[in-house]
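**Q** what follows is a protein structure lacking sequence information:
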């Protein structure tokens, strides 16, 4: 199972840099980088809400679930 972060796609659609988004939603560029790279273990709903509000998108536009087949 894997959750894929597609924040870069949303940023590219809006021609926005991650540092601009980080400043707009009040998190550090480093924390946003961890989220963008998929290395984050969790995300606060308040952060997800701020991202969605600023990018005018839905959580499903940023997060995608991939069901990986089981190894048999």
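**A** Cool, the structure landed. From a predicted model like this one, the values you see are computed outputs, not experimental measurements.

**Q** could you use CA atoms for every contact and neighbour count after this?
**A** Fine.

**Q** all strands of the protein, in order?
**A** 2-5, 63-66 (DSSP state E).

**Q** show residues contacting the last one.
**A** Read that as strand 63-66. Residues from elsewhere that reach strand 63-66 (Cα atoms under 8 Å, 6 or more residues apart in numbering): 1, 2, 3, 4, 5, 6, 7.

**Q** please compare the first structure with the one that follows:
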């Protein structure tokens, strides 16, 4: 998929652990880990909103579009 999850970089920038974020936004650590690894098919806007509020960032700071090779 052409969407890359950059949540780990934001956690490092904000000096926040995955555990802290999961607890703050009401998501299980397992689900947050799956999201970070890109093993989920989608993310709820409610979860994305909560992450952005807690980390004081924009959705584009957590997700990145990287076109597959050969795409124009």
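**A** Done, it's in. Keep in mind that what you see is a predicted model, and the values were worked out from it rather than measured.

**Q** of the contacts of strand 63-66 of structure 1, closest to residue 17 of structure 1?
**A** Within the contacts of strand 63-66 of structure 1, the smallest distance to residue 17 of structure 1 is 10.8 Å, found for residue 7 (Cα to Cα).

**Q** can you count the residues close to the residue nearest to the closest one when sequence neighbours are not counted?
**A** Spatially, and ignoring its direct neighbours in sequence, residue 7 of structure 1 is nearest to residue 62 (5.1 Å; Cα to Cα, 6 or more residues apart in numbering). Residue 62 of structure 1 has 19 neighbouring residues, counting by other Cα atoms under 10 Å.

**Q** swap in residue 51 of structure 1?
**A** Neighbour number of residue 51 of structure 1 under other Cα under 10 Å is 21.

**Q** longest helix anywhere in structure 2?
**A** When structure 2 is parsed with DSSP state H, its longest helix is helix 45-55.

**Q** which elements pack onto that helix?
**A** Packed against helix 45-55 of structure 2 by the contact rule (3 or more Cα pairs under 8 Å, 6 or more residues apart in numbering; DSSP states H and E) you find helix 7-14, helix 18-25.

**Q** of the ones you listed, which is nearest residue 32 of structure 2?
**A** Ranking those by proximity to residue 32 of structure 2 (Cα to Cα) places helix 18-25 first, at 6.5 Å.

**Q** and the closest one, what other elements does it pack with?
**A** helix 29-37, helix 45-55.

**Q** buried set for it?
**A** Neighbour counts using 16 or more other Cα atoms under 10 Å place 18, 21, 22, 25 of helix 18-25 of structure 2 among the buried residues.
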